[in-house]
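Predicted model and sequence below, questions to follow.
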Amino acid sequence: MFMKNTIKVINGPVVKLGSTDEFKMLEMVYVGPKRLIGEVISISDTETVIQVYETTQGLKVGDLVYPTGELVSVMLGPGLMGNIFDGVLRPLQKIKDSDGPFIKAGSNIPSLDFEQTFDVEVKVQEGNYLGCGMVYAVIKETSAIEHRLMVPPHIEGIAKSVKPSGTYKVKDTVLVLETKAGDVELKLYQTWPIKKARPVTERLELSTPLITGQRVIDTLFPIAKGGTAAIPGGFGTGKTMLQHQLAKWSDADIIVYVGCGERGNEMTQVLEEFTKLVDPRTNQTLMDRTILIANTSNMPVAAREASIYTGLTVAEYYRDMGYHVAIMADSTSRWAEALREISARLEEIPAEEGYPSYLPSRISKFYERAGMMINQNRSTGSVSIIGAVSPQGADFSEPVTQNTKRFVRAFWALDKSLAHQRHFAAINWNLSYSEYIYDLSSWYDNTLDPKFLKYRSRILSILAEEYKLNEIASLMGSDVLPDNQKLTIEIGRVIRTGFLQQNAFNAVDTFVPLHKQLNMIETILYLYDSSLRFIEKGKALSLILKSGIFDQVIQMKYEIGNEPTDQFDTLKHLIDQTIDSIF
């Protein structure tokens, strides 16, 4: 039997065996004497192909491969929050303490610390019926997160024996469930396959925005809770910085940050910054509600693919507890490059730019796991996916960006020229879009103000007109334009520098609530309408520009705080006074 399970070919992370009936498709296996983690990805009558999630250095032909009978799964339970893991959810801090700064091949340190104890509050009694996903105990995992222990999917029954509330370790049994298939022991953790979506009761329509505090997103290109967004941009355009802002300020309950194929020093910077960032909700460290999954560019390429699915599985686990989770994937281009490398080693026929022909289906499977759900325990939770894309040379026509556009509904295109102008966030308003605006219209009308969407449409119209007029002015000079068109250019400048551009290091400007965003665009449009009436009476625009009122409106983002105030009415009154004084 063992002769059938021996390695015949080793090609990087791809290992081939001869004909064998010992393995199932997508089964997790252990490869070689160091028992490296692998996954069966192809079975035929002549060979079985395995991709290995660890370095294959030292493997040799003839080494054995051991079946497990299980899919590639991760351990889910208390202790995940606030930690950093590799692509297959091994704790990097524990590995560092045990093996040093580099991950040793075959390292089998579990995701959860089996010696750590937790104060468990049991919520059920003997004789209670427990269905799939029902909560049987809770743990205060961090200062921000209550961890809810749930009956695993596809299991239901009667509580046969229940331990009292108290202190338990992760592997301790707190409940025995009597099911049709026999007794099932429920511990503080459960396992789940990373490439299989966790089941839900119902997928809901997306009707609530994910508030980020970033004006260009919340006002012009919003994303719904449970929605998907892509952030494409070349090197140095601020993808990571924008994701940091979203992680800190978005109103998601939990952040899962996946560094997929990024440089090691960049992930180090993320870890250092996140531990220093203060959560504005709790005034504690942001890591209390953050999970980091790091698969850096020097780690095995196959694990880069696994890291994306691992992050999704962790996000879905906390969604099942009733939390709203935002997953930041930085970057999906590195994941696609991993697919391309493995596909090449498998000698598959390449598609555009060498990517495998199944690239679109893999991208769609990733983004389709987002959504607002009614969970099996009847709680409501969501997973919002925000994926960065790193097209070479900022070429948005390359396959990863184009296929991503097919499956996301918010597209925030970063512009290198804006980044060089220190314009943050460097989202190009002419290339970006959001398809969620119609789904969210009722929320804006009922929760914020019915005027908000009308103002938004006018702002976009002015920006589009300003773009056309600037092209004319660059060819023929601005002197040929009439004053009403010059006004459009000036108001466009006010919108760009006074509204769209934000200062992430300014305490007032780093996060802006929606009510202030509404007041800001209302004030800008008030300035536009008042100036237009002034021009229509035969007066010169230059007279208003000399007054400095345009620059005063730009400065309102710093000078007016984020609390509700009547300072915007005062600013409108100042606009009226300034224009009246010119008359």
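Yep, it's here.

from here on, contacts and neighbour counts on C-alpha atoms
Fine.

On the C-terminal side of the helix or strand hosting Gly492, identify the next helix or strand.
Assigned by DSSP states H and E, Gly492 falls within helix 483-495. For helix 483-495, the succeeding helix or strand toward the C-terminus, using DSSP H and E, is helix 514-536.

list the helices and strands that following helix packs on?
helix 451-476, helix 483-495, helix 541-547, helix 567-582 (3 or more Cα pairs under 8 Å, 6 or more residues apart in numbering; DSSP states H and E).

try this one next to it:
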Amino acid sequence: MEHSKGIIRKVAGPLVIADGMRDANMFDVVRVSDKKLIGEIIEMHDDRASIQVYEETSGLGPGEEVVSTGAPMSVELGPGLIGSIYDGIQRPLDDIMKVSGNLLKRGVQVPSLKRELKWEFVPTAKVGDMVEAGDIIGTVQETAVVTQKIMVPYGIKGEIVKINGGTYDVTETVAVIKTSDGEKELTLMQKWPVRKGRPYKRKKAPNKPLITGQRVVDTLFPIARGGVAAVPGPFGSGKTVIQHQLAKWAEADIVVYIGCGERGNEMTDVLNEFPELKDPKTGHSLMERTVLIANTSDMPVAAREASIYTGITIAEYFRDMGYSVALMADSTSRWAEALREMSGRLEEMPGEEGYPAYLGSRLAQFYERAGDVVTLGKEGRDGALSVIGAVSPPGGDISEPVSQATLRIVKVFWGLDSNLAYKRHFPAINWLTSYSLYVDSIGGWFTENINKNWLTLRQKLMSLLHDESELDEIVKMVGMDALSAPDRLKMEAARSIREDYLHQNSFHEVDTYTSLKKQEMMMELVIGFYEKSKEALDNGADVEALIKMPVREAIGRFKYTHEDELDKEFAEINDRLDIEIANTLKKEEF
């Protein structure tokens, strides 16, 4: 095939303008100069192409050659993805290091999936079977935790005429399918253009929660399986820790973590921590079900823009196998800054705060690729892709364009608050500003599977926290003593919710994860204390005596109870609560 060739006319940072590219297409990948730098066409005028280069362009000059590959920016999907660490355009960082040493050299070409690795292919289909796109023809045990299902690529339909089990690398033919266009050879690997969402049969309504074991999330602001959430917060408020907790504990089979424009040392922490983290569900390393994409803030800007698409395409591939996938994007603000820089170099008309006018639609295109879907293929598996995007607004001001555009798209907003973080209250999710629009659609799941009173208990918690914020204004002006006894009790109950329920220590072996059964018991204890005390107060008990009951310490420490002791401990605390409340009433009688 004749590739389109052009000549560089202008270089402006990561943007290269080349003439003579009439036969090239939008979004084609090109090789720039004799250094073979990788780039992508993002604009065409007559025969002049604007190319964003994914590598450092210093030293390039007019007159050098540009060659189109004739194919869009694509990722390789197949065995070898899990446990890999890629840059923004799916180049494996460990392989680049072998070629170029510790410092990234330009123009390095290494395959995304390792060609030297052999995989054991176990066929599940046989000769004579009629197959279509999405059907599984066999499996490869990729890690101890993940079985990769080898699927028929999109656009292929026909009869299997040859299929053999055995050991193969990702480029060798494992099956031959006779289609209306002739015979097609299938390998363990398929390619997919990153800017195009992978197809599915249909999207389902979100009606199941993605359980995370984080109390403030599961109880107050739950995210649906296949849902989207935004975590905006200022510097130091714990965005990255929350994403680590969700990666560790969320009920997902596969985790894709994109470090998009983050600090190098934060990415180093992730790369060092994830291999050492024990996956609580399997006992193996968390890396055995994780794909990492590391694109630090000092890497070229254009690749940062691509990293988000690379990550979500890999996530969709595992979703198509019928897995539940959680994608963490940290952070979409840095991605939007890359868009802004490229848009400025293209001399496009800027929108708000210099961001391009299409910022909102690009964000929507990204988040819309999440969902709980029925996959392609005759049997149609259930797969889910949940997306959690961190947003880093400058100075923590969420009225800026990226936060606002994100909030218009996502249904869950976990607003991080630097004041809570300074008070060492983690997770620092502000319960007054955060929200989840999934509560109505997934509330039924909680009432059916956990407790019929779940939504009532949640509502009582929220009401107490809102009442506390109103009373807080009075306390600041005139002091706690000015409050009536019922209001004093309300303030104490809200303090108990904040300190005993919402505060969760991610580094404590028991408190780091709370099952839904335990969350429901903790809610019952905190609300039980408030309602029984309120009744005692109406019957003449002293508010100070109620506040100082020793049982409150036991209620607070219930979160450190092991799962197998929950029922016994819960019953004991409830009995103690009844006895101590009765004692406060007896004292009043004398």
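Nice, I can see it. Nothing here was measured: the structure is a model prediction, and the numbers come from that model.

picking up where we left off before, where in the second structure does the helix holding Gly492 of the first structure fall?
Matched against the second structure by TM-score structural alignment, helix 483-495 of the first structure falls on residues 485-497.

residues making contact with the matching stretch?
With contact meaning Cα atoms under 8 Å, 6 or more residues apart in numbering, stretch 485-497 of the second structure is reached by 461, 464-465, 467-468, 471, 480, 526-527, 529-530, 533-534, 537, 543, 547, 556.

Likewise for stretch 405-414 of the second structure?
221-223, 227-232, 359-360, 363-364, 367, 429-430, 434-438.

Next, the contact list for the aligned partner of Leu525 of the second structure in the first structure, please.
In the first structure, the residue matched to Leu525 of the second structure (TM-score structural alignment) is Thr523. For Thr523 of the first structure, the contacting residues are Val553, Phe568, Leu571, Lys572, by Cα under 8 Å, 6+ apart.

How many residues are close by Ile41 of the second structure?
25 (other Cα atoms under 10 Å).

Show me where the stretch 301-450 of the second structure has its helices.
Applying DSSP state H, counting those that start in this stretch to the stretch 301-450 of the second structure gives helices spanning 301-320, 332-345, 359-367, 401-407, 418-422, 439-449.

so the last one matches what in the first structure?
Right, the one you point to is helix 439-449 of the second structure. Under the criterion TM-score structural alignment, helix 439-449 of the second structure matches residues 437-447.

Tell me which residues are up against the matching stretch.
By Cα under 8 Å, 6+ apart, stretch 437-447 of the first structure touches Leu206, Ser207, Thr208, Pro209, Phe221, Pro222, Ala224, Pro450, Lys451, Phe452, Leu453.

which of those residues are buried?
Buried residues within the contacts of stretch 437-447 of the first structure, counting neighbours by 16 or more other Cα atoms under 10 Å: Leu206, Ser207, Thr208, Pro209, Phe221, Pro222, Ala224, Phe452, Leu453.

I'd like the residues you listed laid out as a markdown table, including distance to His324 of the first structure.
Below are those laid out as a markdown table (distance: Cα to Cα, whole Å):
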| residue | distance to His324 of the first structure |
| --- | --- |
| Leu206 | 13 |
| Ser207 | 14 |
| Thr208 | 11 |
| Pro209 | 12 |
| Phe221 | 20 |
| Pro222 | 16 |
| Ala224 | 11 |
| Phe452 | 25 |
| Leu453 | 25 |
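
Among these, which one sits closest to Ser417 of the first structure?
Phe221 (19.8 Å; Cα to Cα).

So what's the gap between the match of helix 439-449 of the second structure and the chain middle?
Its chain's C-alpha centre and that of stretch 437-447 of the first structure lie 23 Å apart, by Cα atoms, centre = their mean, to the nearest Å.

Now it: buried residues?
Ile437, Leu440, Ser441, Trp443, Tyr444.

so can I have TSV of the residues you listed showing distance to Asn298 of the first structure?
Formatted as TSV, those follow (distance: Cα to Cα, whole Å):
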residue	distance to Asn298 of the first structure
Ile437	40
Leu440	42
Ser441	45
Trp443	45
Tyr444	45
